[in-house]
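Q: have a look at this prediction, sequence included:
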Amino acid sequence: MSVATTPTSCTPPSTRRRTRALAAAALSSLLVLGACGDSGGGGSEGEAAELLTEEQATTALLTSEVVADGMVEVPAGAEEDDDAEGSLGCLDALDDIKEAEAPVEVDRDFEAENEFALPALTTQVVSYDDAGETADALDAFREAIEDCDSIDETDPDGARMQLEIELDDALTNEAADEQANLRATGTISAEGVEFPFGIWFAVARVDNHIVTVGLTDLTEEFGDRLDAYVTVAVDRLAAVADGEEPAGTAVEESGTVS
């Protein structure tokens, strides 16, 4: 099998389409925190907490001014790639935790303006009216993927995704109360072409609110950029939760925050 470490326009269109679809499916499967709260069947009971309004939650999201890597915002309601079929292996367990929607849930997506639409970034802010429910949502995410250490799946069109998965709870920003992180790196192959591929995903809780940041790209090394995005995302959420305007902090392509 030939290995393309730098995808070009010579790559078959169907391969580019499948790669985009698999990347989109991977991020979609991880973006479940808004739909995994307690459904009234015995979850943790916490103190009542103040919800963000939808406007506040939207303000907390990462913006075009923050995002680097040549990515632009995907218009709300943009048509999704309908080729995103097939299993994502042990990550499919996340589907089982979708029980009750959070009262407030907003998201925003970004992607590069190239044939693969990669790198791609997704960010979500979720607000619950019960602090215990918020902690339950993060616990449910952890428990669903705690035994997920690798993916080796082939979709109906023959595109194969092989990824090794690492999980940890390291805090990126001390303003967060807790955090769960997933890194999945390896390859995607189709039609005799193989690309390096990576998914980086972080979920951070600030009081009764959750912010998620996910990145996908045709590389196995994304440097410090996820940490930079999470740092800014947590700062923005904490500021909005305190009734303040978030700072206009941006992430540079080097992974530094300015």
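A: Noted; the coordinates are in hand. Residues are numbered from 1 along each chain as shown.
Q: every contact and neighbour count from this point should use C-alpha atoms.
A: Will do.
Q: and Arg236, what element?
A: Taking DSSP states H and E as the definition, Arg236 sits inside helix 225-241.
Q: buried residues, that helix. List them.
A: Within helix 225-241, the residues that count as buried by 16 or more other Cα atoms under 10 Å are 225-241.
Q: again with stretch 175-195
A: 175-176, 178-190, 193-195.
Q: now the helix holding Arg236, how far from the centre of its chain.
A: Centroid separation for helix 225-241 versus its chain: 14 Å, with Cα atoms, centre = their mean, to the nearest Å.
Q: go on, stretch 153-171?
A: Taking Cα atoms, centre = their mean, the mean C-alpha location of stretch 153-171 is offset from the chain mean by 14 Å.
Q: likewise for stretch 182-192?
A: In terms of Cα atoms, centre = their mean, the centre of stretch 182-192 is found 17 Å from the chain centre.
Q: what's in contact with it?
A: Residues from elsewhere that reach stretch 182-192 (Cα atoms under 8 Å, 6 or more residues apart in numbering): 1-2, 12, 15, 19, 150, 158-168, 194-202, 219-220.
Q: repeat that for 7 Å
A: Applying Cα atoms under 7 Å, 6 or more residues apart in numbering, the contact partners of stretch 182-192 are 1-2, 15, 158-168, 194-202, 220.
Q: related to what we said a few turns ago, mark which of the buried residues of stretch 175-195 are part of strands, please.
A: 178-190, 193-195 (DSSP state E).
Q: of these, which pair is most distant in space?
A: The span of those, defined through Cα to Cα, is set by Glu178 and Val193 at 39.6 Å.
Q: next, the buried residues of stretch 125-142.
A: In stretch 125-142, counting by 16+ other Cα under 10 Å, buried: 125-138, 140-142.
Q: if I pick Ala23, what's in contact with it?
A: Listed by Cα under 7 Å, 6+ apart, the contact set of Ala23 reads Thr216.
Q: and for Ala233?
A: By Cα under 7 Å, 6+ apart, the contact set of Ala233 is Leu61, Leu62, Val211.
Q: comparison target, given below:
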Amino acid sequence: MRTSILLATTTLVAVATLTGCGSDDSSDGGSKGGSALLSKSELSDALVTLDDLGDGFKVEKDDDDDDDDDTNLGCLNGLDELGDDDSIEPERDEESSFEADSDLGLPGVYSTVGTFKSTKDAAEVLTKFSDTVEDCKAIDETDGDGFRIRLDVSSDQDKTDDGATGQVNLNATGTASGDGFEFPFSVRFTAIQIGNDVALVGYVNAVTDLEDADDLVQRAYDRLAPIVDGKSAPDLTPLDLDIPDARDLVGAAAGA
């Protein structure tokens, strides 16, 4: 569905560009106190997992349509330029992406964790992310097929937990419309820094609010924090994320 593709693209652009390409270095690093590089296995342990999401989700399949470079995100297009900035490229990173096992494939959940040489380098990711999105307040774009997205956009630096060194949150809520139908959707993208490590988490869904995204961001922090402290990956209760039914959305749109 086109809505799913567009929503996924919004967050994937941010996730892919802010983490850069990373490094192929697979050496084991140790991770005490956020001062040493996390190893590849530690990075994997710090990711949001399929077990975190529970029943109703699956690993997202690669789809060439999601890589459409012509998608116009208005004032968020600047995120794409960050991908060419070597100063925010981690030493190494791991990522995962999931989608609801449904017709819509929503919500989409994207998790990336990167480890940097220094706390300063990690902070630069948040600084450049914040600088790129702070002036973006609204998106209203229509593509060549008549598919329109309208989003109210805001950003802040509110921390999910006091243990975070820094955090930047991008919030966008609005609608997508085309072929006579209009659907609600929301996007959350958050970068959480703990020392010299950064967790990036994205959430996209055909809903009107970001309450579930708050829980997801908390989970991203809860995954990374113990790994940075040199502890084992925690065993956490699955989240209860809303999975919208396409029939309900179509019915609501038709009755509007």
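A: Yep, it's here. Quick caveat, the model's predicted, so the values are computed rather than measured.
Q: sorry, back to before: now the buried members of the contacts of Ala233 of structure 1.
A: Neighbour counting by 16+ other Cα under 10 Å classes Leu61, Leu62, Val211 among these as buried.
Q: now do the same for Pro196 of structure 1: its match in structure 2.
A: In structure 2, Pro196 of structure 1 lines up with Pro184, judged by TM-score structural alignment.
Q: correct me if wrong: its match contacts Val207.
A: Yes - between Pro184 of structure 2 and Val207 there is a contact at 5.3 Å, judged by Cα atoms under 7 Å.
Q: got the buried ones among the contacts of Ala233 of structure 1 as TSV, with distance to Pro246 of structure 1 columns?
A: Listed next are the buried ones among the contacts of Ala233 of structure 1 as TSV, based on distance: Cα to Cα, whole Å:
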residue	distance to Pro246 of structure 1
Leu61	10
Leu62	10
Val211	14
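Q: which single one of those residues is nearest to Phe110 of structure 1?
A: Looking across these and measuring by Cα to Cα, the closest to Phe110 of structure 1 is Leu62, at 9.6 Å.
Q: on the three-state scheme, the closest one is what?
A: When classified by DSSP: H, G, I helix; E, B strand; the rest coil, Leu62 of structure 1 comes out as coil.
Q: endpoints of stretch 91-109 of structure 1, how far apart?
A: Length of stretch 91-109 of structure 1, first residue to last, Cα to Cα, to the nearest Å: 20 Å.
Q: how far is that stretch from where the chain is centred?
A: That offset, for stretch 91-109 of structure 1, works out to 11 Å (Cα atoms, centre = their mean).
Q: now do the buried residues in it.
A: Residues 91, 94, 97-98, 101-109 are the ones in stretch 91-109 of structure 1 that count as buried (16+ other Cα under 10 Å).
Q: so which residues of structure 1 form strands?
A: Using DSSP E, the strands of structure 1 run over residues 2-3, 71-73, 104-112, 120-127, 150-154, 160-168, 178-190, 193-206, 209-217.
Q: from Ala137 of structure 1, how far off is the corresponding residue of structure 1 for Ala199 of structure 2?
A: Matched by TM-score structural alignment, Ala199 of structure 2 corresponds to Val211 in structure 1. The gap separating Val211 of structure 1 from Ala137 of structure 1 is 12 Å, by Cα to Cα.
Q: by how much does stretch 181-189 of structure 1 deviate from structure 2 on average?
A: Following the fit onto structure 2, the mean deviation recorded for stretch 181-189 of structure 1 is 0.6 Å by mean Cα distance after the TM-score superposition for structure 1.
Q: contact partners for the spatially most central residue of structure 2?
A: Central residue of structure 2 (Cα atoms, centre = their mean): Gly202, 1.6 Å from the mean position. Counting by Cα under 7 Å, 6+ apart, Gly202 of structure 2 touches Thr11, Val109, Tyr110, Ser111, Arg188, Phe189, Thr190.
Q: what would those look like in a markdown table with distance to Thr71 of structure 2?
A: Shown next, in a markdown table, are the contacts of Gly202 of structure 2 (distance: Cα to Cα, whole Å):
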| residue | distance to Thr71 of structure 2 |
| --- | --- |
| Thr11 | 12 |
| Val109 | 20 |
| Tyr110 | 19 |
| Ser111 | 22 |
| Arg188 | 18 |
| Phe189 | 18 |
| Thr190 | 21 |
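Q: now, among those residues, which is nearest to Ser232 of structure 2?
A: Nearest to Ser232 of structure 2 among the contacts of Gly202 of structure 2: Ser111, at 18.6 Å, using Cα to Cα.
Q: which residue is the nearest non-sequential neighbour of that closest one?
A: Sequence neighbours aside, Val201 is the residue nearest to Ser111 of structure 2 in space, at 4.6 Å (criterion: Cα to Cα, 6 or more residues apart in numbering).
Q: so the one you found touches Gly108, yeah?
A: No - judged on Cα under 7 Å, Val201 of structure 2 makes no contact with Gly108 at a distance of 10.6 Å.
Q: who has more neighbours, these two?
A: Using other Cα atoms under 10 Å as the criterion, Val201 of structure 2 and Gly108 rank with Val201 on top: 32 against 26.
Q: any idea how far the more buried one lies from Thr142 of structure 2?
A: From Val201 of structure 2 to Thr142 of structure 2 the distance is 27 Å (Cα to Cα).
Q: ok, Val113 of structure 2 next?
A: As judged by Cα to Cα, Val113 of structure 2 and Thr142 of structure 2 stand 33 Å apart.
Q: and if you look at Asp86 of structure 2?
A: Computed as Cα to Cα, the Asp86 of structure 2 to Thr142 of structure 2 distance reads 32 Å.
Q: and for Arg219 of structure 2?
A: As judged by Cα to Cα, Arg219 of structure 2 and Thr142 of structure 2 stand 34 Å apart.
Q: likewise Thr17 of structure 2?
A: 23 Å.
Q: likewise Leu126 of structure 2?
A: Per Cα to Cα, Leu126 of structure 2 is found 30 Å from Thr142 of structure 2.
Q: residue in structure 1 paired with Asp229 of structure 2?
A: Under the alignment (TM-score structural alignment), Asp229 of structure 2 pairs with Asp242 in structure 1.
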